[in-house]
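> Here's a sequence, model it:
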Amino acid sequence: MRGSPINFPFTSNENVSYFTYIVKVENAIYFRYVVDYTGQVKLFIWAKGRVQWLNFWVGPAEDQICSVYGLCGAFGVCNRENLNHCQCLSGFEPASFTDWELNDWSGGCRRKKKLGCGSDQFALQTGMRLASNVSVATVAESAEGCRSACLKACSCTAYSYQHSKCSLWKGDLFNLQLLSDGSGDDIYIRLAELETLNNETTKKQQPTALINRGAIGGGGRKHWRVTISLTVTLAVMLSAATGAYIFWRCKTKIIGEGEESRGQELPMFDLGDIMAATNKFSESNKLGQGGFGSVYKGNLAGEQVAVKRLSLESAQGLEEFMNEVKLIAKLQHRNLVDLLGCCVEGEEKILVYEFMPNKSLDKFLFDQTLDPPLNWEKRFEIVMGIARGLQYLHQESRLKVIHRDLKTSNILLDGEMNPKISDFGLARILGGDQTQASTVRVVGTYGYMPPEYALEGRYSAKSDVFSFGVIALEIVSGKKMTSFQDAEDSMNLLGHAWKLWNEGKGLDLLDPLLGKRCQLYQVMRCINVGLLCVQANATDRPKMSSIVLMLSSSFSATLPVPKQPAFSYKDRHRELGSCPMGSEPSTTPISMVEAR
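So this is what the prediction gives:
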């Protein structure tokens, strides 16, 4: 290697092939030579007088990192100007989110939607150094002829037409690079038809620069020019500025203060298309309504979606909208609801989600007329799914996200009854090594908030753990925390569960609709874990990773013994006041955000 402080003499003959290496570093007592996961070769030395290893040499250099073969894996794009060198192509996501969060991109990306062969379309990516593993290179009369050749072969995943030369790729694409100097070529990536339609919707409303460079998350710099007539009134100027700001945030999907945008492009939908999809927000399409707006069922390009239209009167609508755009769009997990896009026109602020045909968990838990009731096997799977979703938010995602409004109405169920956490309007990000934060504006839902947040405004991952504990006990009992009645002892659901547990009658908490047709050790495990989660002291509550382990452990595993839960009695809720920190608590119930 040129410039390396090590020589590699190579010997090869009919009997043997080998190489040796000679280190040319003066004063080095020890040295080690490492090839890391990025493909870079690094030389570390321990010189006289030093107390740690010194990274003496790296090859290839940082500005040549994209030359490492397979750095970003299949369907990954290298951009040496980005802090994270690799992104996935539009329509793809990391094959392993955990590995990508550790900056190991070699596993590459996978498709979000499977190809349909003859019904597929192509998405244009410009400014690219093309993938090295081209399968076929031939002469074509036109770009359309090249496209047709790729479309006819179901194994063809991309094509490029340059100067009458048609290049086709089959299987995975490797070593794509986004070039910033304008010297790159065009390549057309094969995507499922619906995905391409969504991309086209996005392109119609983007400047040309965004069409060319924006499809790859966080790749290019986005320049906006806004011309506002000096005769426009101040109110219109403010409205336009707000709309442009939201539009920009949707496009760049900012993930936190001071952080570089690294997410994939979020489609912008036209208001006319949204109106047509929901039949002009007709009541017959309405799925639900909450404090911040209404949710409607819609059909966009043949796909069922859920359209959340924020209320024009909601004072907190803009803040909630921005939270959901910057959080949900960045987070991807099987137990989190997918955000498909957003729409901002005039005063309208709209979010488009994947459609969840079974609506929310509370409908299945608290409807006594449901026949048959939600069986235990499915309830336990839902508990596990919620736990895994929270574990991702708190510990596995690059962002440390605190939901702050976890409740059964914010757990949505897909067609197979898999749970997905939704509604991130009140969520907050904790940065770096930060473990907790505080606020003077306490908002949330009565009964699901821990004492340190309700009374002092302090929130952390343990706040969500408390809410999870309440939900777990609701799932076991089929009783709602905020409407549970125990006239004899004035206890709420937490106090009732604690009393039964201490008396050795934990199974009496089980929903009577289930009878005894369930894994009783799982029931007891859920009650035990639920009570551990709602302990008064936040430090006593387990982390979500420990909760997942406890719930999935074997019958013989011994769990910790819980302490008395917070807010066990109904009259203690009167202590909850919505007031600035440092002032006297109000005698009225806390300001709450009910199901949205």
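
> From now on I want contacts and neighbour counts done on CA atoms only, so please keep to that.
OK.

> gap between the helix or strand hosting Gly272 and the chain center?
Assigned by DSSP states H and E, Gly272 belongs to helix 271-277. Its chain's C-alpha centre and that of helix 271-277 lie 26 Å apart, by CA atoms, centre = their mean, to the nearest Å.

> Any buried residues in that helix, and which?
Buried residues in helix 271-277, counting neighbours by 16 or more other CA atoms under 10 Å, are found at 271, 273-274, 277.

> just checking, Asn323 is part of a helix?
Yes. Under DSSP: H, G, I helix; E, B strand; the rest coil, Asn323 sits within a helix.

> is it true that it touches Ile429?
No. If you go by CA atoms under 8 Å, Asn323 and Ile429 don't touch, sitting 9.8 Å apart.

> C-terminal to the host helix or strand of Thr196, what's the next element?
Using DSSP H and E, Thr196 sits within helix 193-204. Next along the chain after helix 193-204, taking DSSP H and E as the criterion, comes helix 208-213.

> what inclination does the very next helix or strand once past that following helix have with respect to helix 193-204?
The helix or strand immediately downstream of helix 208-213 is helix 234-252, counting by DSSP H and E. Here the directions of helix 234-252 and helix 193-204 differ by 140 degrees (axes from the mean of the first three to the mean of the last three CA atoms, to 10 degrees).

> What are the contacting residues of helix 234-252?
By CA atoms under 8 Å, 6 or more residues apart in numbering, the residues outside helix 234-252 that reach it are 218, 228, 261, 263, 265-268, 322, 325-326, 342, 344-347.

> Now do it: distance to the chain's middle.
Here helix 234-252 is found 25 Å from its chain centre; the criterion is CA atoms, centre = their mean.

> before we go on, could you also do this sequence so I can check it against the first one:
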Amino acid sequence: MDDQRRSCLCCAIVLVLTSLMCSSSFHSVNAQPVVYPIANVSTSWTINDPLRVFKASDFFWRPILFRRGLRSRFSLAFCCDFAYTACIVGVLIQKQTSLEKDQIADAPQLVWSANRNHPVKLNATLQLTQDGNLTLSDSDGTSVWSTYTGGGNYSVAGLNLTEDGNLVLFDRNNAMVWQSFHHPTDSLLVGQGLVLGQKLTSSTSASNWSQGLFSLAVVQSDSYYYQYLSAYVESHPPWSYFESAVHLYYYDVLNNVSLKFENESFNGLLIRAASSSSAQFIRLDPDGHLRAYEWDGSNWNVVTDLLTSDIGDCGYPMACGNYGICSSNGQCGCPDEATSNTFRQINSKLPNLGCSLVTPISCNNSQYQTFLELKNTSYFFSNSELTNRYYLNEQTELEDCKKSCLKNCSCKAVYDLRNISNKGCFLLSEAFSLINNEGRDENVTVFLKVQKSLTAQYPIPSQTNSPQKKSQVTIILGSSFGAFFGVFLVVASCIFLFKKKREFEDFDEFSVDQVPGMPTKFSYEELRAMTNNFNHKLGEGGFGLVFQGTLSDGTNVAVKRLNGFGQVKKSFLAEVETIGSIHHVNLVRLIGFCAEKSYRLLVYEYMFNGSLDKWIFQRHQELTLGWQSRRKIIMDIAKGLAYLHEDCRQKIFHLDIKPQNILLDEYCNAKISDFGLSKLIDKDQSQVVTTLRGTPGYLAPEWLNSIITEKVDVYSFGVVVLEMLCGRKNLDWSQPEEDMHLLSLFKRKAEEERLNDIVDKCNDEMQLHGAEVVEMMRVAVWCLQSDFSRRPSMSGVVKVLEGSVDVENNLDYNFTNPAIPRSIAAAGQQEHATGAATTLLFPSALSGPR
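Here you go, the predicted model:
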């Protein structure tokens, strides 16, 4: 007991001394910097002196907290460019004995940052508030970053920079409330690890700390006891260039044990150490290499390049830049280098920067595009198990691949793998580095899309006016007129035959030429074979069933078979026309479709973790979604909707946002699915008149007058967010009558100031982060405003979730639930009586993987 009292007394003394030493700013450059590892609440630090305190090679830095560890020295510091126009708050690692003015401080290295994508300026302030929230505000007062730990059940007592470089907020019992190790940027320190849902993301360059092109994450496999360590490119979709198995035990899975960077090893990869006292860290560098760094007494040196031994120098996506070809000796060159007619090097002195097209590709002149064939040339991810799912069918003919690529402006190349491993053609939306396979027994070919030169497109006419030329002109005009007349006859005949065909068929054939983008057209027999005669059902809904299938290359897919006629036809067309032409990391990818006789089927990428509803509504499972995972999913949904509303060629209203239509992949990334009820709107339209569609409980009030905007999706998003935070359905018949409707319950608890009562009680992590959850509820309330004009745009929601914008004040908690048609209400009551799902699902409600 005496030891415990002495420990508490020591902590109190440290906090008191810290509060005396902390100041609201760095006033004098001549004063020695205060060295301390802990700060208490109600402390702030401001950059208000343009003179430097310490200088590193590329930046100035000002210490906030400082800790001497066993191997390293760590500083929480402001890091600024030399003009003090871009500053971030971050943790630095260094090996040194003292801090003195103008000292280089042994080349400090940034290993964690709070605001890498949102730098601040002079007079920005970092503050640990009275209620325990660590926030960063720019010079104009704009909130840039926050730990979202203020208020609630946290009782944050202070901020601590530990001996291993972990920035920690702790409570009065010295328990961790928040830690930087759970929010890695591009580096890992000794003792730090990665868990499912976390990732490292490289910086853009050595001098630009914003998020770059490459990421490293732990990815779930088909088994809960087997995961991948995957390095991939942050493209759409993400392409993996390195994978390594991670074997887990039952205890590890239940306790979410991380893949740790221990002394001299990471995931079984040995890291050579110069001595037992050498400082180390691992960083995912801007070029995609995962390197281990070590202090050798005078500088930071690379001691291990962790991925190169497996994938080689040419195995990195940007080894030779865009369009560059990497040879076995590590040399970089350009396609068609002998003639230089198509590509040229960006910088002849730096060939690794890549190549550019002599004539850029023009989407408006696709008829003048062709392909440059590169035999014995491969792409970096050809051996990746996780990216194999994006291969086309092995039965796809090469010419069909080329045609699909020419039809889609985003397609840059065709990768032909039909001659190895039973794989098919692959359409590439990015032109990363290629690999020269000369001398290897690999029969692979890459076809790069190129634009013919202007002279080839539009030949310059001769100025000669000879009789021979006139004769040629006459022949050309006559031929052209004849060709035009022939085409006219063919078109007229086709129209006549098409109308006749419609008289004898209930359904018209859906031609592949009508589909924008690159979804593949399958025959019904092909899909029946893929699904083993539709044997493995994943789920069902109002418009049909979903089955698991397998493409010929082993890729798992989800096949949705639609039943019915009129409404199903509209749903089918809406789905293919909408999702078939757009690509985003937070939208489920449509791989193909079938429109044969009366059959209507859609083929999607397989989503390993199924739909969101099973993770937040079902209680009989060992693995649940914690707070950080739910925050990430909320952000993913918001980004997907923002893309649909603002970044597409046409606005797209989804009109059926609900947990059943949010799917989770093996990365636990959320993707929006089921576009059967969606509506495409011209960019200049602000609203549209349409009939009632969607799912009761998620319908915005303005559906009553049938005039809607994209804000109906914002409202549905708000309902989904509340369901995720509370861990229950918006309409739950199992609850007492006064608690049956979540929005009514939420309003009552808000008036009583007891919102913590409705935070998901079945999840300990959600309870632990109660204050953050309650803060997120304010985002949901903003989206649920009865007046749609007061709801934010989805891009505005993304900014709030990123911490760059605050939620609007004076929110209205008088939510309006739109009236449910009597027939729908009766159906809902019948479902309740029979014990079926409490929410009526309109077109589908699928909980399994799909």
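
> hmm, back to that, check which helices and strands the helix holding Thr196 of the first structure sits against.
strand 121-129 (3 or more CA pairs under 8 Å, 6 or more residues apart in numbering; DSSP states H and E).

> The strand it packs on: how far from the chain's middle?
Computed by CA atoms, centre = their mean, the chain-centroid distance of strand 121-129 of the first structure equals 25 Å.

> Would you mind measuring from the closest residue to Leu428 of the second structure other than its chain neighbours to Asn393 of the second structure?
What sits nearest to Leu428 of the second structure in space, not counting adjacent residues and going by CA to CA, 6 or more residues apart in numbering, is Ala413, at 5.1 Å. Plainly put, Ala413 of the second structure is 17 Å away from Asn393 of the second structure if you go by CA to CA, to the nearest Å.

> Kindly report the same for Leu92 of the second structure.
In terms of CA to CA, Leu92 of the second structure sits 49 Å off from Asn393 of the second structure.

> And Met777 of the second structure, by the same measure?
45 Å.

> now do Val302 of the second structure
Taken as CA to CA, the span from Val302 of the second structure to Asn393 of the second structure is 43 Å.

> what do you get for Gly539 of the second structure?
Per CA to CA, Gly539 of the second structure is found 24 Å from Asn393 of the second structure.

> Could you do Glu710 of the second structure as well?
36 Å.

> So which of the two has more stuff around it?
In this view Glu710 of the second structure and Asn393 are compared by other CA atoms under 10 Å, and Glu710 has more residues nearby, 25 against 22.

> Buried subset of the contacts of helix 234-252 of the first structure as a PyMOL selection?
Per 16+ other CA under 10 Å, the buried members of the contacts of helix 234-252 of the first structure correspond to this PyMOL selection:
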select buried, resi 218+261+263+265+266+267+268+322+325+326+342+344
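
> Which stretches in the stretch 1-150 of the first structure count as strands?
Remark: strands assigned in the stretch 1-150 of the first structure by DSSP state E, counting those that start in this stretch are 6-7, 10-12, 17-19, 22-23, 28-35, 41-47, 54-59, 76-78, 86-88, 92-94, 109-111, 121-129, 136-139.

> okay, stretch 773-784 of the second structure sits on what stretch of the first structure?
The alignment of stretch 773-784 of the second structure onto the first structure (TM-score structural alignment) covers residues 523-534.

> which residues sit against the matching stretch?
Against stretch 523-534 of the first structure from outside (CA under 8 Å, 6+ apart): 450, 465-473, 476, 494, 497-498, 506-507, 510, 540-542, 547, 550-551, 559-566.

> what does stretch 694-710 of the second structure give?
Contacts of stretch 694-710 of the second structure (CA under 8 Å, 6+ apart): 645, 652-653, 655-658, 677, 686-692, 712, 715-716, 719, 730-731, 786, 788, 816-820, 839-842.

> can you pull the buried residues of it?
694-703, 708-710.

> Can you give me the end-to-end span of it?
For stretch 694-710 of the second structure, the end-to-end distance is 13 Å (CA to CA).

> Show me how far that stretch is from its chain's centre.
For stretch 694-710 of the second structure, the distance to the chain centre is 28 Å (CA atoms, centre = their mean).

> cool, stretch 708-725 of the second structure as well?
So, by CA atoms, centre = their mean, the centroid of stretch 708-725 of the second structure is 20 Å from its chain's centroid.

> Tell me the residues of the first structure aligned with it.
So stretch 708-725 of the second structure sits over residues 459-476 in the first structure, by TM-score structural alignment.

> average distance between that stretch and the second structure?
Its matched residues in the second structure lie on average 0.8 Å from stretch 459-476 of the first structure after superposition (mean CA distance after the TM-score superposition for the first structure).

> which parts of that stretch are buried?
459-476.

> related to what we said a few turns ago, among the buried residues of stretch 694-710 of the second structure, which lie within strands?
Ile708 (DSSP state E).
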